[in-house]
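In: give me the fold of what follows.
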Amino acid sequence: MDSDGLFLNTLALTTTICGFFSEIFQVVGPSSAVLVHVGEDVTLPASLSPVISAQKFEVIWFRDDFDSPVFLYQNLQIRPEYQMQAYEGRTALFTEELLKGNVSLRLQDVRVSDGGLYKCFVDSGLWNEEVHITLNVEGDFLLFSCYSMSPLVVVT
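Out: Have a look, this model is predicted:
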């Protein structure tokens, strides 16, 4: 191989390596649980570090099952057809903020069942990372106990 060919191969390899390392990132979230009251709206904060655009990345928010997302952003689109039914119409990304690496999830009208662990997975195609965020839901809960005393049902 002549020196020109070696130079071009080295340049191509360097460009590939630099391109790969420019997409290495972490997904950063809060160091403690996020607290919300039943019925309120909440933001589960997550962002890329260093700050790079996530606009062309895949962003998946999920609970236990990766294949049942709370929210899916893929191929520059929000994909509600893959979303868990319990979250339908209650979630959003700040799509205008994706350019700044903001991948936070907005959850509206929080329910008791929304409490627990959330995972935000971000995939650039060359690199992926995730962060885990706990949502604690507080509120006034009514407890009912029912028992039957034929022919009467008593609710306390």
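In: okay, CA-based contacts and neighbour counts for the rest of this
Out: Fine.
In: now do the helices in this structure.
Out: Counting by DSSP state H, the chain has helices at residues 3-22.
In: which parts of it are strands?
Out: 26-28, 34-37, 42-44, 47-49, 58-62, 69-74, 77-78, 91-93, 105-107, 116-123, 128-138, 146-149, 152-155 (DSSP state E).
In: possible to save those strands as CSV with mean neighbour count and distance to F20?
Out: Putting those into CSV (neighbours: other Cα atoms under 10 Å; distance: least, Cα to Cα, whole Å) gives the following:
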stretch, mean neighbour count, distance to F20
strand 26-28, 20, 14
strand 34-37, 16, 33
strand 42-44, 19, 28
strand 47-49, 21, 15
strand 58-62, 23, 17
strand 69-74, 23, 20
strand 77-78, 14, 24
strand 91-93, 19, 26
strand 105-107, 19, 27
strand 116-123, 20, 13
strand 128-138, 18, 12
strand 146-149, 9, 61
strand 152-155, 9, 63
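In: also this sequence, please, to line up against the first:
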Amino acid sequence: MGDLRVEWIRTDSETLVHLYQDGESRPEVQQQDYHDRAHFFTDQIQHGNFSLCLDNLRAEDEGRYTCRVYSQQDSGETVVQIKHECLLVSGSDRSISAHDGEDVTLNCSVDSHIKPEHIEVSWIRTDGDILVLFFQNNKTLPDSSDEQYRDRVEFFTAEIPKGNFSLRLKSVRTEDKGVYMCQVFAGGLSANVTVELEQLGFSSWHIAVLFFCFAAGSGAVLLLCSLIYCRYKNTVTSSIIMNLQVSLVFCPNICMLFAFMLWGFTEGSLLETVTCSALYLLRPVMLMWALRYLKCLQDNQKSWIRFFRITKEYAILTVIVYSVDLSRIQLLNLIHSVFKIL
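Out: Sure, this is the predicted structure:
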């Protein structure tokens, strides 16, 4: 053993990793990067085992290593390669723009030799740590998705064996705008990539909502200015003033009623839609009840308007709001009970 010289060398740079010479290890001559990290198995040297133990492996340790053995009669060598096992996840560098109601794809590709059954993928909305979709044990788990994304997200199943875990988000809504993260776990490795969904354009429903809001606002201003002008002009009859007053009461509120109904179709908030629609539907009744020119109305109209006093209006509004709220709570409780049973 005293005549042997064994050296481990980093092949790409001829860096001395470790050396055995004159019957002992020579750590003092090894490269500084490997000091206290590379050593032999001392008790195995007498059996001819000069395997190298490399502690605290780093990414820069990746490469080819050559073990060269010299004796007085002969020499030989063997080569070992260290591959740095990494999990590479890539996505799109650009933010994604879409129109309301469209389907979008959030890109996430996994470059790894690890099979899908050993990969765990989570798509998360970062601003509230909302779970969008989850993949585990080679299965997509749609029931784990948050309620607002359930039945609207999916993977491209045929592309999963190729490492494609891109997310398809269907019927994009305004509230979907934000940053999404694709988190990938495989064994002890993890990596992630983020995708931003922004600049959601207006759909035809949104344009219709804006139209009715603009019509309500501009119409109210125009009618109010006309009413003020007519009141200060002595030649205008009371019937004209009454017609303007009635138009000012009804037209803007009816426009806002349609605006909130259309908004309910686009955003899907049942409680807010019903509440606001009920408010704008009942508001003209309250205003008509306080109208100064009741004498211009017919007797049956006066009786009908007086019947809907403020107390009745708010009673109706309260019943509508709480009935919708209660039905929504009962529906959520029913869904929760079904999931507990399953």
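In: circling back to that earlier point, mind putting the strands of structure 1 in CSV, distance to N9 of structure 1 included?
Out: Listed next are the strands of structure 1 as CSV, based on distance: least, Cα to Cα, whole Å:
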stretch, distance to N9 of structure 1
strand 26-28, 30
strand 34-37, 50
strand 42-44, 45
strand 47-49, 31
strand 58-62, 31
strand 69-74, 34
strand 77-78, 36
strand 91-93, 41
strand 105-107, 43
strand 116-123, 28
strand 128-138, 27
strand 146-149, 77
strand 152-155, 79
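In: looking at those strands, which is nearest to S3 of structure 1?
Out: strand 128-138 (36.9 Å; Cα to Cα).
In: just checking, what packs against that closest one?
Out: Judged by 3 or more Cα pairs under 8 Å, 6 or more residues apart in numbering; DSSP states H and E, strand 128-138 of structure 1 is in contact with strand 26-28, strand 34-37, strand 116-123.
In: switch these over to CSV; also include distance to S148 of structure 1.
Out: Converted to CSV, these look like this (distance: least, Cα to Cα, whole Å):
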stretch, distance to S148 of structure 1
strand 26-28, 52
strand 34-37, 34
strand 116-123, 34
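In: figure out which of those strands is closest to E138 of structure 1.
Out: strand 34-37 (4.6 Å).
In: what sits against V34 of structure 1?
Out: Going by Cα atoms under 8 Å, 6 or more residues apart in numbering, V34 of structure 1 touches L44, I133, T134, L135, N136.
In: from those residues, which is closest to E97 of structure 1?
Out: L44 (14.1 Å).
In: and the closest one, what pairs with it in structure 2?
Out: Per TM-score structural alignment, the equivalent position to L44 of structure 1 in structure 2 is L106.
In: for its match, give me its contacts.
Out: By Cα under 8 Å, 6+ apart, the neighbours of L106 of structure 2 are G91, S92, S166, L167, R168, L169, V195.
In: what's the spacing between the fifth one and R328 of structure 2?
Out: When Cα to Cα, to the nearest Å is applied, the distance between R168 of structure 2 and R328 of structure 2 equals 28 Å.
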